[in-house]
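Peer 1: Generate a structure from the sequence data that follows.
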Amino acid sequence: MSYSANPERYELMTYNRCGTSGLRLPAISLGLWHNFGGIDVFENGRAMLCRAFDLGITHFDLANNYGPPPGSAEETFGRVLKDDFSAYRDEMIISTKAGYYMWPGPYGEWGSKKYLVSSLDQSLKRMQLDYVDIFYHHRPDPNTPLEETMAALDLIVRQGKALYVGISNYRPEETREAARILKRLGTPCLIHQPNYSMMSRWIEDGLQDVLDEEGIGSIVFSPLEKGILTDRYLEGITPDSRAAGPSVFLKPEDLSKERIAKVKQLNELAMERGQKLSQMALAWVLRRGRVTSALIGASKASQIEDAVGALRVPDFTDEELARIDAILK
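Peer 2: Next up is the predicted model:
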């Protein structure tokens, strides 16, 4: 059956201006880091993408190495784009990245112009696209001059392969310098993608100030702290959980008794607010407008519905924010 988008989708989402640009992003964006690879069930991935768009999520975040195997998430997205979303391409923000290992030899990772241009060409083929809306450098490269990496991003925009460029995992001073180089070249840095959650607040120590000063937006990944800030682990590690399996992202030591006790206290506050813990965690990173969009992952469509529901509860009171800080101190 052919897909037809929900006509009321834009009434269900909040859209925030990305830095000082003309672009607005949905407050909740969907990432394809997990559960959209070649090893995953295609129809589940398709259902999640369609449900996300029906809820007003217009931004889909990918990278060259997402899968597994690497590249297969882009292939999955390209297939859904062709079969279901072709009529809606101009309503979507599609992003991808390059920086991590993709192929053997000296040109298969990091930040050289050779690697970035080659990688994006491959990504466009996998997604069956002429251009992406945002192209990111995925991580700083200590061995390539920042001028070369930023010049590659500028070149990619001038070639028409991306409309905007961004950076990910850059520290404050690297971000400031990258922004200044890009500004000189005439291709401003649109957005930064760092990790951020109630339990991981490093961006508050300088990066957010740099982004404000430079007019750069932000989209934060891992706002649920790898699933810890959900009701998933309130009773510890269950046999069917990610932490019980071979996950390289979440280890049993991430779920100490002390940490679980804090999560239970946060869950009590969330219930008082009429939210799930995951919804409160998303609302927290979006509080008071310093973050443009929260990037979620999902394994089923209902999780995306929950995430969008985080936008329907009033902002935090000063007392609630102080309680969260006290719990996590």
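Peer 1: Going by C-alpha atoms from here, please, whenever you check contacts or count neighbours.
Peer 2: OK.
Peer 1: which SS class is residue 130?
Peer 2: Secondary structure state of residue 130, per DSSP: H, G, I helix; E, B strand; the rest coil, is coil.
Peer 1: roughly how far apart are it and residue 322?
Peer 2: Note on residue 130: its distance to residue 322, by Cα to Cα, to the nearest Å, is 48 Å.
Peer 1: ok, now residue 205?
Peer 2: Here residue 205 is placed at a distance of 18 Å from residue 322 (Cα to Cα).
Peer 1: Kindly report the same for residue 26.
Peer 2: Using Cα to Cα, we find residue 26 at a distance of 27 Å from residue 322.
Peer 1: out of the two, which sits in the more crowded spot?
Peer 2: residue 26 (23 against 11; other Cα atoms under 10 Å).
Peer 1: you'd agree that one is up against residue 58?
Peer 2: Yes - here residue 26 reaches residue 58: they are 6.5 Å apart, a contact under Cα atoms under 8 Å.
Peer 1: for the residue minimising distance to the centre of the chain, helix, strand, or coil?
Peer 2: By Cα atoms, centre = their mean, the chain has its centre lying nearest to residue 295, at 3.5 Å. Following three-state DSSP, residue 295 is assigned to strand.
Peer 1: Sequence B follows; please return its structure for comparison with A:
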Amino acid sequence: MPYLADDKRYEKMIYNRTGNSGLLLPAISLGLWHNFGGADSFENGRAMLQKAFDLGITHFDLANNYGPPPGSAEEMFGKMMKTDFKPYRDEMIVSSKAGYRMWEGPYGDWASKKYMVASLDQSLQRMGLDYVDIYYSHRPDPHTPLEETMGALDQIVREGKALYVGISSYSAEETADASAILHRLGTPLLIHQPNYSMFNRWIENGLQEVLEKNGTGSIAFGPLAQGLLTNKYLGGIPADSRAARSGTFLQEEQVSASAVEKVQKLNEIAEKREQSLPQMALAWVLRGNVTSALIGASRVSQIEENVKALNNLEFSEDELKEIDTILQ
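Peer 2: From the prediction side, this is the model:
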């Protein structure tokens, strides 16, 4: 059966303006970092993407190295564009990034113009797209002049390979400099993608002010702290959890007795708000000037639960003070 999107999908989502631009992003976006690669079930990934779009999630966030193996998440998304999403391309925001090692040799890593341009060409081919809506510099490159990286992003927009550009994990100072360069070139910095959650609040020490001053939006990745801000760790570390496995996810030492105690206290607040802990954590991230919260998922039910965070985005002064006290 051909996929037909839910005709009420836009009634189920909140859309926020991205900085000073004309672009609206869904308050909840879906990232394809893991669980959508060649090592994963295509049908499960397909079901999650379909459900996300049916719930009004129009933004799908990828990168050249997402998988595993690297590149396979974009290939999977490319199949979805061909079989399911082709009629809806103009209703979607598709983003990709380059900045981490993707191929061997001196030109497959960091953020030189050579790498940024070549990587996007490969990403477009894998996804079967003529352009991406947003293209990011995935991380700052200490070896390449910032002017070169931003110049590559400007060139990519002028060539029609991306509509907008963004950066990820840049400091407040680096973001201000990048924004100034792009402004001079005539390609505004649309968005910044930082790691931001109740347990990682670094953007509150200057970055948010820089973004607001420059009219730049933000999309928070890791809003659930790699799963720590879910019900999974309320009793410690379960055997099937990310923290129980080695790799790039949550590490066992991050699930300390102190962290578990904080999670338990936060969960008590969430219950009073008639929310699950992850729903409250997403609402908390969105409480300020954050445009969108970027979630990951391994099954359809997680997406459905996370979107319900939008049912209660308001916090009282007392709730915010109590949360701050717990986190301190």
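Peer 1: For the residue nearest to the centre of the first structure, list the residues it contacts.
Peer 2: For residue 295 of the first structure, the contacting residues are 28, 29, 30, 31, 219, 220, 221, 222, 223, by Cα atoms under 8 Å, 6 or more residues apart in numbering.
Peer 1: Among these, which are located in strands?
Peer 2: Per DSSP state E, strands hold the following members of these: 28, 29, 30, 31, 219, 220.
Peer 1: Let's see the ChimeraX selection covering just the buried ones among these.
Peer 2: Applying 16 or more other Cα atoms under 10 Å to those, the buried members can be selected in ChimeraX as follows:
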select :28,29,30,31,219,220
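Peer 1: so how far is stretch 243-254 of the second structure off the chain centroid?
Peer 2: 20 Å (Cα atoms, centre = their mean, to the nearest Å).
Peer 1: again, but for stretch 75-92 of the first structure
Peer 2: Using Cα atoms, centre = their mean, the offset of stretch 75-92 of the first structure from its chain centre is 19 Å.
Peer 1: what's in contact with it?
Peer 2: For stretch 75-92 of the first structure, the surrounding residues in contact (Cα under 8 Å, 6+ apart) are 2-4, 36-38, 42, 45-46, 58-60, 126-129.
Peer 1: can you check stretch 274-289 of the first structure too?
Peer 2: Around stretch 274-289 of the first structure, the neighbours that count as contacts under Cα under 8 Å, 6+ apart are 27, 196-198, 223-224, 229-231, 266-267, 270-271, 291-294, 306-307, 309-311, 313, 315-316.
Peer 1: Show me which of the residues you listed are buried.
Peer 2: The buried subset of those - by 16+ other Cα under 10 Å - is 27, 196-198, 223-224, 229-230, 266-267, 270, 291-294, 307, 309-311.
Peer 1: Show me these that map onto helices.
Peer 2: In this view, these that belong to helices under DSSP state H are 266, 267, 270, 307, 309.
Peer 1: can you list those in a markdown table and add distance to residue 22 of the first structure?
Peer 2: Formatted as a markdown table, these follow (distance: Cα to Cα, whole Å):
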| residue | distance to residue 22 of the first structure |
| --- | --- |
| 266 | 36 |
| 267 | 37 |
| 270 | 34 |
| 307 | 25 |
| 309 | 26 |
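Peer 1: Now flag whichever of those residues is closest to residue 111 of the first structure.
Peer 2: Closest approach between these and residue 111 of the first structure, by Cα to Cα: residue 307, at 33.4 Å.
Peer 1: so who does that closest one touch?
Peer 2: By Cα under 8 Å, 6+ apart, residue 307 of the first structure lies in contact with 28, 278, 279, 282, 296.
Peer 1: Top of those residues by number of neighbours, please.
Peer 2: Top of the contacts of residue 307 of the first structure by neighbour count (other Cα under 10 Å): residue 28, with 32 neighbours.
Peer 1: Would you mind finding the match for that one in the second structure?
Peer 2: Using TM-score structural alignment, the equivalent of residue 28 of the first structure in the second structure is residue 28.
Peer 1: which residues does its match contact?
Peer 2: 57, 292, 293, 294, 295, 307.
Peer 1: where along the stretch 201-329 of the first structure do the helices fall?
Peer 2: All helices of the stretch 201-329 of the first structure, identified by DSSP state H, counting those that start in this stretch, fall at 207-214, 257-272, 277-285, 301-309, 318-328.
Peer 1: what do you get for the stretch 51-200 of the second structure?
Peer 2: 72-80, 113-127, 146-158, 172-185.
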